[in-house]
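> Need coordinates for the below:
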Amino acid sequence: MNKIPLIVSTEWLEEHLNDPKLRVIDATTFMKPLQDGGITLSSGKDSYNVGHIPGAVYADLLHDLSNPGSNLPFTLPERDAFVHHMENLGIGDKDTYTVIYDQGALVGVSVEAPQWAARLRWQLTYEGFENIAVLEGGLQKWKEEGRPLSNATDVYPKADFKGERKKEMLATMEDVIKAMDDDSVILINSLSPEDFKGETDTYPRKGHIPGSVNVFFGCHANPETKTILPNEELKKNFEKTGPLDSDKRVITYCGGGIAATWNALVLEQIGVKNIAVYDGSLNEWASREDLPLVTGSK
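Here you go, the predicted model:
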């Protein structure tokens, strides 16, 4: 089977909806900012039940696809549990391909970035699944264009998965500690400029990891059309990080390993190869008083 693009358009997906080899996943999770700087998290399952792209199954990142034994949200689950859940959703067979979408980054905040879809794609790719794409513009763009919706409970035949984990795609806290003083590694903070500079109270401590450069995950799409920017413009978004066409390893991080996966996917879109995501991100790092954080624009 031919490899599908990393990011597919709504037109592309509608044209392929009747393909028996297609698998569609709704990965919506709702993250709502609070006035005190915190956030609330909730599943998108009820929203899926109201209306979703025809044929799509729902994958619950918050509950089913995170590690229940972790004190941090969204950390990677055990491989066997993840693979078992995805096989039951019908994801994994070599002769199928998968498109993932969500309903947007943040509730009440206009950020055109399919971070939940990108998170699930990263998890799947990390575990060795192949031929997976993210839907450009997500369900919001799909609805705005008047494309079909369904409220049926859709299912696919159970799949069989045989791939192998790609350990190089995951960065640990220890990897990031070493990267702070390693010129062969580029650290990218994927949060807003305000979070990066330490002007918000979202995390246990303010600021960013020393040596990291800020590339906001929400700057890669046209807010009016909800389409991803051309590759040349995407490359300009990352110019400040240094020579991405080199052999340097790139580690992206954010608050909880979600937005960082969208930056990682965009980097892959522009041809960068050696990319890892720091899964614990600031939820882990900022909770450790012994780990440094700096404020300001540098």
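> can we go C-alpha only for contacts and neighbour counts from here?
OK.
> What ranges does the stretch 151-298 of the chain have for its helices?
173-179, 193-197, 231-237, 259-269, 281-285 (DSSP state H, counting those that start in this stretch).
> Could you list the buried residues of the third one?
With burial defined by 16 or more other Cα atoms under 10 Å, the residues of helix 231-237 counted as buried are 234-235, 237.
> hang on, the earlier thing: looking at the helices of the stretch 151-298 of the chain, which is closest to Arg119?
helix 259-269 (5.4 Å; Cα to Cα).
> got the contact list for Cys254?
If you count contacts by Cα atoms under 8 Å, 6 or more residues apart in numbering, Cys254 has them with 189-191, 260, 281-282.
> what does Gly90 give?
So Gly90 contacts 23, 155-159 (Cα under 8 Å, 6+ apart).
> before we move on, what about Ala259?
Here Ala259 is in contact with 115-116, 119, 190-191, 217, 253 (criterion: Cα under 8 Å, 6+ apart).
> if we go to 7 Å?
Counting by Cα atoms under 7 Å, 6 or more residues apart in numbering, Ala259 touches 115, 190, 217.
> Now do the contacts for the residue nearest to His16 when sequence neighbours are not counted.
Among residues not flanking His16 along the chain, Leu22 sits closest, at 7.3 Å (Cα to Cα, 6 or more residues apart in numbering). Going by Cα under 7 Å, 6+ apart, Leu22 touches 96-98.
> Which of the residues you listed ranks first by neighbour count?
Tyr97 (23 neighbours; other Cα atoms under 10 Å).
> State the distance from that residue to Phe216.
Using Cα to Cα, to the nearest Å, Tyr97 is found at 29 Å from Phe216.
> quick one: which of the contacts of Gly90 sit in strands?
Counted as lying in strands by DSSP state E, out of these, are Arg23.
> before we move on, the earlier item: using TSV, lay out the contacts of Cys254 together with distance to Gly38 and neighbour count.
Listed next are the contacts of Cys254 as TSV, based on distance: Cα to Cα, whole Å; neighbours: other Cα atoms under 10 Å:
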residue	distance to Gly38	neighbour count
Asn189	19	28
Ser190	18	27
Leu191	14	21
Ala260	19	31
Ser281	16	25
Leu282	14	26
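> One more, so I can put them side by side:
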Amino acid sequence: MDGLISTDWLNRHLSDPDLVVLDCTVHIDETPEGFINRSGLDDYLLGHIPTAGFADLKGDLSDQSSPIEFAPPSPDAFCAAMGRLGVGDASRVVLYDSMFSAWAARVWWMLRWVGFDHAAILDGGLNAWKAEGRSISTEPAMHPPRELTPRPRPELIVGEDEVRAAIDSPGAQLIDTLPAESYRGEVALYADRAGHIPSAINISALDLIDETGRYKPLVQLAAMHELDRDQRIITYCGGGIAASSEAFALTRLGFKDVAVYTASLQEWAANPANPMTPSSSDSI
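Predicted coordinates for the structure are as follows:
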């Protein structure tokens, strides 16, 4: 199973006994107080791809005790949560959402982080499935609980200290995956501090997706990523979601040393000791 699968593929394999389909949707609501992330569970209950369960990034797929939104739980806790959704060591997993596949990519990346490599993202997500008139179900998922064994790859997720060290390291490249206006410092999304982490280049995760919500062809993605493959690449955004979509694209392009700064600017910008650079000279 490829890391990116089509609606046709999924439709043909929905009844496979080892296949677990998971809706990973989170909604972003604009309020007078700012943007708020809301679980997509209510919409899932109104209709989802048949057999799909719901992977709740606002619930037990994040560390609820952390002040950082979407902070990864421990590998053991994450594997236990996935096991309750029916994901086991012998499973294959298809992930989707209804917003540009970034939420699905976050779950995909965490599965890689705990050593599970049999997951794929549904290209175009729920919107592509619906646009083709495919069936929608309100029936709950019936996957029995299974055991997913943690085999952690701690190098796939980095913290503040490694990001700080990467700023001046010739062996590392930081990628800011937020929109260009945020990168340039025209808007301040976190802690009233505008700009980006020094030495970071800008490749917006939104630019990975075409007008239909699908990932662009590999040849186009490759043209966007003319990077040194010997460098360690660290992606970040606001909360590690768009950064996971970029990490997914880099992995499909064959980059071997990719990590996600999951706390991203919500942690970095909140610490006044961490530098921020408004600039227009580092984007590609």
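> Mind putting the helices of the stretch 151-298 of the first structure into JSON lines with distance to Arg147 of the first structure?
Output for the helices of the stretch 151-298 of the first structure, formatted as JSON lines (distance: least, Cα to Cα, whole Å):
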{"stretch": "helix 173-179", "distance to Arg147 of the first structure": "43"}
{"stretch": "helix 193-197", "distance to Arg147 of the first structure": "35"}
{"stretch": "helix 231-237", "distance to Arg147 of the first structure": "27"}
{"stretch": "helix 259-269", "distance to Arg147 of the first structure": "25"}
{"stretch": "helix 281-285", "distance to Arg147 of the first structure": "36"}
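> For Pro204 of the first structure, which of the ones you listed is the nearest?
Of the helices of the stretch 151-298 of the first structure, nearest to Pro204 of the first structure by Cα to Cα is helix 281-285, at 7.6 Å.
> who's in contact with that closest one?
Contacts for helix 281-285 of the first structure (Cα under 7 Å, 6+ apart): 72, 203, 253-257, 291.
> switch to 10 Å and redo it
71-73, 75, 171-173, 176-177, 189, 202-209, 252-258, 260, 278, 288, 291-293 (Cα atoms under 10 Å, 6 or more residues apart in numbering).
> Weed out the non-buried ones from those.
Buried, going by 16+ other Cα under 10 Å: 72-73, 75, 171, 173, 176, 189, 202-203, 205-209, 252-258, 260, 278, 293, out of the contacts of helix 281-285 of the first structure.
> What does Gln173 of the second structure correspond to in the first structure?
In the first structure, the residue matched to Gln173 of the second structure (TM-score structural alignment) is Ile186.
> should've said Met110 of the second structure
That one, Met110 of the second structure, aligns with Gln123 by TM-score structural alignment.
> Name the SS class of its match, please.
Look at Gln123 of the first structure: counting by DSSP: H, G, I helix; E, B strand; the rest coil, its state is helix.
> Which neighbouring residues are in contact with it, exactly?
65, 76-77, 79, 82, 117, 129, 165, 169-170, 261.
> Can I have the buried ones of the residues you listed as a PyMOL selection?
In PyMOL, this line selects whichever of the contacts of Gln123 of the first structure come out buried by 16+ other Cα under 10 Å:
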select buried, resi 65+76+77+82+117+129+169+170+261
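> In JSON lines: the contacts of Gln123 of the first structure, plus distance to Gly38 of the first structure.
Compiled in JSON lines, the contacts of Gln123 of the first structure are given as follows (distance: Cα to Cα, whole Å):
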{"residue": "Leu65", "distance to Gly38 of the first structure": "22"}
{"residue": "Leu76", "distance to Gly38 of the first structure": "22"}
{"residue": "Pro77", "distance to Gly38 of the first structure": "24"}
{"residue": "Arg79", "distance to Gly38 of the first structure": "30"}
{"residue": "Phe82", "distance to Gly38 of the first structure": "28"}
{"residue": "Ala117", "distance to Gly38 of the first structure": "22"}
{"residue": "Phe129", "distance to Gly38 of the first structure": "34"}
{"residue": "Arg165", "distance to Gly38 of the first structure": "33"}
{"residue": "Met169", "distance to Gly38 of the first structure": "29"}
{"residue": "Leu170", "distance to Gly38 of the first structure": "26"}
{"residue": "Thr261", "distance to Gly38 of the first structure": "21"}
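> Looking at the contacts of Gln123 of the first structure, spot the one nearest Gly138 of the first structure.
Ala117 (8.5 Å).
> And the host helix or strand of the closest one against the second structure, how far off on average?
Assigned by DSSP states H and E, Ala117 of the first structure belongs to helix 115-126. Here the mean offset of helix 115-126 of the first structure against the second structure after fitting is 0.7 Å, by mean Cα distance after the TM-score superposition for the first structure.
> For Ala59 of the first structure, find the nearest of the helices of the stretch 151-298 of the first structure.
helix 259-269 (16.8 Å).
> and the angle for that closest one with helix 115-126?
70 degrees (axes from the mean of the first three to the mean of the last three Cα atoms, to 10 degrees).
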